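need a 3D model of the sequence below.
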Amino acid sequence: MKALLHGVRVLDLTRMLAGPYCTLLLADMGAEVIKIERPGKGDEIRRMGPPFVKGVSAYFISVNRNKLSLTLDLKSPKGKEIFLKLVEKADVVIDNFRPGVMSGLGFDYETLKSINPKIVACSISGYGQTGPYRDRPAYDLVLQAMGGVVALTGEPGSRPVRCGVPIGDLAGAMQAAFSIVSALFARERTGEGACLDISLLDSLVFLAPYIAQYYFADGKVMGPSGSKHRSVTPYQIFESADGYLVVAVFGEGFWPRFCQAIGRPELADDPRFKTNLDRVKHREILDPLLEDLIKTRPTKEWLAALERHQIPSCEVKTIDKVLTDPQLLSRGMIGEMDHPVCGTVKTLANPVKIEGIVSDIRHAPLLGEHTNELLSRILNLTPSEIVRLREGKVV
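Sure, this is the predicted structure:
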């Protein structure tokens, strides 16, 4: 069985993280992603580090596997001509330039559509193509602050902190990938392409549906609550005698079993704690009681007891433990790629498992590694024509 996006050709003008993560998702599902980069320079994250693996950026490796690299000067007349010829034979064009840059290059949607009416054009930007902030620069930390994530993260009374993963970039990347695939599906029915406008800020705020709805409902401004949940308890990180563990009693059925697991069965029938509403109402009593109790025994002992009673729980793992976890290893989440410079490199694999399809992992491309092959295969350029393009610094 062929990969789900086999035969879909994507012209990828993105760089840094949000755009490349989007096209990584498409590439992992089988799309032919052609990463178009500036001759001699390429994507800025090729130089992002440390760490580097034999001079190659680990950051770049992480989000650019399964792609092909073509160098092309999009500001030169010949480079523009070549790009538009590629558009004729493509399904998707994606960029993460600031609003107005694609139009300035001569690649606005109406131009692309006139060349290929079925093209799906997707633009990812910090704030979208419209609105008072559209021309502002944006990076993940700025988006997290503007999107309310920073104000919600951390312990009560502490300084604001950012989320540990770049969720501002990744949220928009996932929305973009979903929107592109949706547009391709619609095109199968209508024969028409689409113009997609993805705002990283919009996408990040959309990850807080119930938090926004709480505010609409009661007007209360939520602040940082550490690991606790405003509407559920116990649902938090506890300190044990030798570390930390998570307990998630989300649902009434877990509460009696949790009380059995911690050796306090009488708490299940205490009228102050009988239902979740009761527990939330009296959390100033319950939370300290549980926190003091959990501190008396080591993490492994608590987890063994909690697992016997089927209570959702886990130790707080560092990345080294995560990447050697038997569950992830059994699911094939740690893959390997053979890199021409770095040798064999471990990397995260595609989390989507599809019966009958074995996900391939090809190395993140060297700058311009596939330029000759792509110009020859797609545009039928001869070796001498490609040499002249190189001499003119077009590629």
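
use CA for all of it now, contacts and neighbours both
Noted.

the residue nearest to residue 227 when sequence neighbours are not counted: neighbouring residues, count only.
Nearest non-adjacent residue to residue 227, counting by CA to CA, 6 or more residues apart in numbering: residue 236, 4.9 Å away. For residue 236, the neighbour count with other CA atoms under 10 Å is 20.

another one to check against the first:
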Amino acid sequence: FDATAEWLGHPMYMKMYADRQIPRVGLGHAAIVPYDAYPTLDGNILIGVQNDRGWRQLVTEVFARPELADHPRYATNMLRVQHREEVDALVAEETKKFTRAALDQALADAGIPAAELNDMSGLIDHPQLKERDRWRQVGSEVGQISAVLPPMTFADVEMRMGDIPALGEHTDHVLGELGCSAADIAAMRKAGVVG
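From the prediction side, this is the model:
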């Protein structure tokens, strides 16, 4: 979870600080159907039927539609992949009858891999980030902001979370470390090479 939160840092911070939700590019699987995000009464849920047994469990135990288990167009994964649009539409019609929490529980009870699907607000508000004490305050040009702790967790040391430097804040220091004199840096500034 921590690694995923870190991996989603860019879109998460875009949502937090620019109120911009970066659009998704898809969750489907090229060789498994159904395997995608499906609508519920109050959000979306990711379902990943892994094999034909999983399909049978989905349509009989969760959807109470046993006639679909051996349907000639859906009985095998190969057939379901060939009829992806039909299967996805059929699954979506069934999932829309559930709340996300109820469907998540029904899928878990049936042993079908699934996960609640959150947008960036769902990640920001996810209870695991708070419960696992992943948020830190860091300084920035606009004051203190919240940032997620890097995912590497050790019992005896916490990963460094320094302030976000202002644009150009360390330019003189870095150029000095590279051997530039104060006169060189001033000349570069005058010429517009550095700001």
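
thinking again about what came up before, what is the equivalent residue in the second structure for the residue nearest to residue 227 of the first structure?
Under the alignment (TM-score structural alignment), residue 236 of the first structure pairs with residue 36 in the second structure.

which SSE is its match in?
Element membership for residue 36 of the second structure (DSSP states H and E) is strand 35-40.

quick one, helices of the second structure?
2-7, 9-18, 52-57, 77-82, 84-95, 100-110, 120-124, 127-131, 171-177, 182-191 (DSSP state H).

mind putting the ones you listed into JSON lines with distance to residue 147 of the second structure and mean neighbour count?
As requested, those are arranged in JSON lines below (distance: least, CA to CA, whole Å; neighbours: other CA atoms under 10 Å):
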{"stretch": "helix 2-7", "distance to residue 147 of the second structure": "10", "mean neighbour count": "14"}
{"stretch": "helix 9-18", "distance to residue 147 of the second structure": "8", "mean neighbour count": "16"}
{"stretch": "helix 52-57", "distance to residue 147 of the second structure": "39", "mean neighbour count": "19"}
{"stretch": "helix 77-82", "distance to residue 147 of the second structure": "41", "mean neighbour count": "18"}
{"stretch": "helix 84-95", "distance to residue 147 of the second structure": "35", "mean neighbour count": "17"}
{"stretch": "helix 100-110", "distance to residue 147 of the second structure": "29", "mean neighbour count": "17"}
{"stretch": "helix 120-124", "distance to residue 147 of the second structure": "10", "mean neighbour count": "16"}
{"stretch": "helix 127-131", "distance to residue 147 of the second structure": "11", "mean neighbour count": "12"}
{"stretch": "helix 171-177", "distance to residue 147 of the second structure": "24", "mean neighbour count": "14"}
{"stretch": "helix 182-191", "distance to residue 147 of the second structure": "32", "mean neighbour count": "13"}
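
want to throw these into CSV with distance to residue 29 of the second structure?
Formatted as CSV, the helices of the second structure follow (distance: least, CA to CA, whole Å):
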stretch, distance to residue 29 of the second structure
helix 2-7, 19
helix 9-18, 22
helix 52-57, 15
helix 77-82, 10
helix 84-95, 10
helix 100-110, 19
helix 120-124, 22
helix 127-131, 27
helix 171-177, 46
helix 182-191, 52
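
can you say which of those helices is nearest to residue 156 of the second structure?
Nearest of the helices of the second structure to residue 156 of the second structure, taken as CA to CA: helix 2-7 at 17.7 Å.

how far out from the middle of the chain is that closest one?
On the basis of CA atoms, centre = their mean, to the nearest Å, helix 2-7 of the second structure sits 8 Å off its chain's mean C-alpha point.

what sits up against it?
123, 129, 148, 149, 150, 151, 152 (CA atoms under 8 Å, 6 or more residues apart in numbering).

residues contacting the fourth one?
Going by CA under 8 Å, 6+ apart, residue 149 of the second structure touches 6, 134, 135, 136, 159, 161.

out of those, which are buried?
Buried subset of the contacts of residue 149 of the second structure (neighbour count, 16 or more other CA atoms under 10 Å): 6, 134, 135.

need these in JSON lines (columns: distance to residue 93 of the second structure).
Shown next, in JSON lines, are those (distance: CA to CA, whole Å):
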{"residue": "6", "distance to residue 93 of the second structure": "34"}
{"residue": "134", "distance to residue 93 of the second structure": "38"}
{"residue": "135", "distance to residue 93 of the second structure": "39"}
